[in-house]
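Peer 1: sequence first, then the predicted structure:
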Amino acid sequence: MSKMGKRRKVKSGRMNTMVAALDLSDTEGVTTVLSPYGDVTDSFTIRLDDQGFAQFAARVPKDARVAFEATGMAYPVHRALASYGYDVTVVHPKELAWIVKSKKKNDRADSLKIAKLHMSGMLPESHLLDSEEQVKRDLLVQRVKMGNEIGRLKNSIISYLKREGVYHKLPPSTDNFSEKRRKAIAALKFNDDRDLVLRTMTDRLDFLERQCVPLEVRIKQYAVKDDDVRLLMTIGGVDYYLASLLSSYIGDVNRFPSDDHLASYFGMVPSNRDSGSVTRRGRMAKEGPATARWALSIMVDTVIRQNKPIREYYQSVRARTGSGKMAHVSTGRKLLRMLHHMLKTRQHWKWENPKLSEKKIARLGGGDTD
């Protein structure tokens, strides 16, 4: 797999091959073919289906290097053209934008620009998952979405009970949806249509929670065989789910030459604005996958509670800056440096509790979803 945002290094021998570039829409790909000397030898449009890919293969030599921008169609187009034997490069869209941006959108002109950049070896590549990793990622993302939906629904139920003046009747508990509170909510009776409203919400909650179970079972089955996940689980407070999320987005750590590159991928770097000799640093860039940043944020909160040295670091940054948000970001950067080191060196968490790690791995192997 290629490195996010890195320019593709083209061997001198490959510079003598033809180049084909596509500008993709949801249904079509505008194609430009260049000779080894940079001359346009062909230009045509294909539909993004089996017939269109066969047309592409009939008109473009198999030794041509192919490139296109990462869009929603990138995966199926990559799979189709790779199956014909093409050397395919998928281009990182944000890194490419400043190079090819123009005032007017022109698919044919964009296709030509990508082709010329590919010929010169200047294209910033995007990292694509293989089919198995894509399935793992999809399972994890679905579980994240389900968790968010469950959280919103739980808040709605509690707000409804408070509005109707019955929340105080629930038994005391630190968990709004503990077993005894769930039984109490199920036993509530208004003797009017409010019973239907509440039952609709609680039934939907039960349905969503049941849907989570097979997702969690499958995620565990993948996690128990994943050395990176097991390594990240040596961190106090990090379970199989959080470790799987982080591992999925990091992937092969060797694609990040340094921890700064990893932090940049997570969007945990300040944005820069350069003007002449003046460089201004702004807020966190927040580029990269939002789900990865969410997982890192959860990890920061968890590790702060579990680990005294990390908690003291967070508190010192907060005292120095007067900002809990800045302290949270700084702690996230620190943890990313540690994750990068762990995955590179295969070393366990510096403050690992071996007995706790053994218990987590044992529960993982047992298929317990609690």
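Peer 2: Thanks, I have it. Residues are numbered from 1 along each chain as shown.

Peer 1: every contact and neighbour count from this point should use C-alpha atoms.
Peer 2: Fine.

Peer 1: does residue 157 touch residue 200 like I think?
Peer 2: No: in this structure residue 157 lies outside contact range of residue 200 using C-alpha atoms under 8 Å: 10.1 Å.

Peer 1: quick one, which of those two is more surrounded?
Peer 2: Between residue 157 and residue 200, counted using other C-alpha atoms under 10 Å, residue 157 has the larger neighbour count: 20 against 11.

Peer 1: list the contacts of that one.
Peer 2: By C-alpha atoms under 8 Å, 6 or more residues apart in numbering, the contact set of residue 157 is 198, 201-202.

Peer 1: got these as a markdown table, with distance to residue 255 columns?
Peer 2: Output for the contacts of residue 157, formatted as a markdown table (distance: C-alpha to C-alpha, whole Å):
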| residue | distance to residue 255 |
| --- | --- |
| 198 | 50 |
| 201 | 45 |
| 202 | 45 |
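
Peer 1: out of those, list just those in helices.
Peer 2: Within the contacts of residue 157, residues falling in helices by DSSP state H are 198, 201-202.

Peer 1: out of those residues, which one sits closest to residue 342?
Peer 2: residue 202 (42.6 Å; C-alpha to C-alpha).

Peer 1: that closest one: neighbour count?
Peer 2: Residue 202: 18 neighbours (other C-alpha under 10 Å).

Peer 1: do the same with the one 3 residues further on
Peer 2: For residue 205, the neighbour count with other C-alpha under 10 Å is 19.

Peer 1: how about residue 192?
Peer 2: Residue 192: 8 neighbours (other C-alpha under 10 Å).

Peer 1: now it, what's its secondary structure?
Peer 2: For residue 192, the reduced secondary structure class is coil; criterion used: DSSP: H, G, I helix; E, B strand; the rest coil.

Peer 1: equivalent analysis for residue 177, please.
Peer 2: coil.

Peer 1: over to residue 172?
Peer 2: Assigned with three-state DSSP, residue 172 falls in the coil class.

Peer 1: what packs against the helix or strand harbouring residue 44?
Peer 2: Following DSSP states H and E, one finds residue 44 within strand 40-47. Packing partners of strand 40-47 (3 or more C-alpha pairs under 8 Å, 6 or more residues apart in numbering; DSSP states H and E): strand 28-34, helix 50-59.

Peer 1: what's the closest of the ones you listed to residue 210?
Peer 2: Nearest of the helices and strands packed on strand 40-47 to residue 210, taken as C-alpha to C-alpha: helix 50-59 at 38.3 Å.

Peer 1: one more structure, for comparison:
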Amino acid sequence: MRIIALDVHRSFAQMAILEKGKIRDAGRIDLEHGRLLQFATKLKPDDEIVIEATGNTSAIVRLLSPFVGRVVIANPILVRAIAWAKVKTDKIDAAVLAKLHASGFLPEVWMPDEETETRRRVVAERTQLVCQMTRLKNRIHSVLHANLIPPYKGTLFSKRGRAWLEAQPLAEDQRRVVLRHAGELDRLGGELAQVDKSLAKTALQEPRVKRLMTITGVDVTVALSIVAAVGDIERSHRRKSSSATSDSTRGSGSPVTSRPTMAASPNKAEPTRDRCWSRRRGSFPVCLVRCAPSSCASVALGRPT
């Protein structure tokens, strides 16, 4: 089995191959569809590809996955040997990825399927449309405010509000800006309606969205955003079951390490290695409990009675 690590950049990737305990530089490969497909045909079915998560990772993974045994995606933030390295070159980074994966210390990330990625793109597109429309509305309001025009009492961006807006005493250049922004709002509103229609069709076919919509305040857009962000929620259960299976299959000669228990302090009921600070910030008493290094920190908020 070979471990092929790719240090991915915008237009190329630096390769390092770890085979039979020896690592060697394999040069660069251009990240074009034809070149990458030609490289994929030279791979073996038992090879493993290691790359870091970046902008074009999903396209590379989908192209190489049918030709190799496994494609591993590393978390670039948690790979401290690369992120915190004083000497950084493409060859060194690719070699470090291969060695970390071979030793089992590579922090991996989950890659969503195509359906989840499509949902994320559509939700992101809707968010961008809403942000653009909000920016245009704020610009129109700023023009009215700069000319000492009081706010419209109704809905400014309705038909009546549009007629009121056109009748305001504005300079010719400012009137042109306001009308251009209003026309752009109409165009973006039509696109937003199409995106919402597409999201509504998707929601009718997704039982998880219907289940989330039973919660008060969760509409179609919010439910689809949650489903798109979380993705396959069953993967956490599969990971736990696989780890439990591996623990149960250990032999009697391999000891299973457990977390150290904390001895109670003779003066306090808290663990000796734990510390607690309680202070009042505003109307909420905040208690910060710093646990042992093997545990996670917890923050408790209590509303005063």
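Peer 2: Perfect, I can see it now. Worth saying up front: this structure is predicted, and the values here are computed from it rather than measured.

Peer 1: circling back to that earlier point, buried deepest among the helices and strands packed on strand 40-47 of structure 1, which one?
Peer 2: Greatest average neighbour count among these goes to strand 28-34 (a mean of 24), per mean count of other C-alpha atoms under 10 Å.

Peer 1: what about that strand, how far off from structure 2?
Peer 2: Aligned to structure 2 and superposed, strand 28-34 of structure 1 gives a mean residue distance of 1.1 Å (mean C-alpha distance after the TM-score superposition for structure 1).

Peer 1: need the contact partners of that strand.
Peer 2: Residues contacting strand 28-34 of structure 1 (C-alpha under 8 Å, 6+ apart): 18-24, 40-48, 60, 107-108, 111-112, 115-116.

Peer 1: filter those to the buried ones?
Peer 2: 18-24, 40, 43, 45-48, 60, 107-108, 111-112, 115-116 (16 or more other C-alpha atoms under 10 Å).

Peer 1: and the residue sitting nearest the centre point of structure 2, what is it in contact with?
Peer 2: Centroid-nearest residue in structure 2, with C-alpha atoms, centre = their mean: residue 229, separated by 7.1 Å. Each residue near residue 229 of structure 2 by C-alpha under 8 Å, 6+ apart is listed here: residue 120.

Peer 1: the strand holding residue 44 of structure 1 vs structure 2, average distance?
Peer 2: Mean for strand 40-47 of structure 1 is 2.5 Å (mean C-alpha distance after the TM-score superposition for structure 1).

Peer 1: ok so residue 189 of structure 2 is a helix residue?
Peer 2: Yes: counting by three-state DSSP, residue 189 of structure 2 is located in a helix.

Peer 1: what residue in structure 1 is paired with it?
Peer 2: Aligned by TM-score structural alignment, residue 189 of structure 2 pairs with residue 209 of structure 1.

Peer 1: spatially, what comes nearest to its match if we skip its sequence neighbours?
Peer 2: residue 150 (7.4 Å; C-alpha to C-alpha, 6 or more residues apart in numbering).

Peer 1: quick one: map that neighbour onto structure 2.
Peer 2: Checking TM-score structural alignment: residue 150 of structure 1 goes with residue 133.

Peer 1: now do the same for that match: helix, strand or coil?
Peer 2: Secondary structure, three-state DSSP: residue 133 of structure 2 is helix.

Peer 1: residues contacting it?
Peer 2: Residue 133 of structure 2 makes contact with 185, 188-189 under the criterion C-alpha under 8 Å, 6+ apart.

Peer 1: I'd like the residues you listed as JSON lines, with distance to residue 64 of structure 2 appended.
Peer 2: Shown next, in JSON lines, are these (distance: C-alpha to C-alpha, whole Å):
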{"residue": "185", "distance to residue 64 of structure 2": "43"}
{"residue": "188", "distance to residue 64 of structure 2": "38"}
{"residue": "189", "distance to residue 64 of structure 2": "40"}
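
Peer 1: across to structure 1, which of the residues you listed hold up?
Peer 2: Comparing the contacts of residue 133 of structure 2 with structure 1 on both residues aligned by TM-score structural alignment, their matches' C-alpha atoms under 8 Å, the contacts found in both are 185, 188-189.

Peer 1: and which of those is nearest to residue 71 of structure 2?
Peer 2: Out of these, the member with the shortest distance to residue 71 of structure 2 (by C-alpha to C-alpha) is residue 188, at 39.7 Å.

Peer 1: touching, the closest one and residue 127? I think so.
Peer 2: No: the pair residue 188 of structure 2 / residue 127 is not scored as a contact, 11.8 Å apart, by C-alpha under 8 Å.

Peer 1: so where in structure 1 does stretch 86-102 of structure 2 end up aligned?
Peer 2: Taken onto structure 1 by TM-score structural alignment, stretch 86-102 of structure 2 occupies residues 103-119 there.

Peer 1: hmm, who's touching that stretch?
Peer 2: Contacts to stretch 103-119 of structure 1, defined as C-alpha under 8 Å, 6+ apart, come from residues 15, 19-23, 30-34, 36, 38, 67-68, 100, 123.

Peer 1: next step: the residues you listed restricted to helices.
Peer 2: Per DSSP H, the contacts of stretch 103-119 of structure 1 map to helices at residue 100.

Peer 1: look up how far residue 165 of structure 1 lies from the match of residue 189 of structure 2.
Peer 2: Remark: distance between residue 209 of structure 1 and residue 165 of structure 1 (C-alpha to C-alpha, to the nearest Å) = 26 Å.

Peer 1: those two: which is more packed in?
Peer 2: The neighbour comparison of residue 209 of structure 1 against residue 165 (other C-alpha under 10 Å) goes to residue 209, with 14 against 10.

Peer 1: so where do the helices sit in structure 2?
Peer 2: Along structure 2, the segments classed as helices by DSSP H run 33-40, 57-64, 80-83, 90-103, 114-146, 159-166, 172-204, 207-212, 220-230, 234-248.

Peer 1: just give me the mean distance for the fifth one relative to structure 1.
Peer 2: It stands for helix 114-146 of structure 2. Looks like 1.1 Å for helix 114-146 of structure 2 (mean C-alpha distance after the TM-score superposition for structure 1).

Peer 1: quick one on the thing from earlier: neighbour count winner among residue 188 and residue 127 of structure 2?
Peer 2: In this comparison of residue 188 of structure 2 against residue 127, neighbours counted by other C-alpha under 10 Å, the higher total goes to residue 188 at 16 against 13.

Peer 1: who touches the more buried one in this structure?
Peer 2: Contacts of residue 188 of structure 2 (C-alpha under 8 Å, 6+ apart): 129, 133.

Peer 1: if we go to 10 Å?
Peer 2: Residue 188 of structure 2 sits next to 129-130, 132-133, 182, 194 when contact means C-alpha atoms under 10 Å, 6 or more residues apart in numbering.
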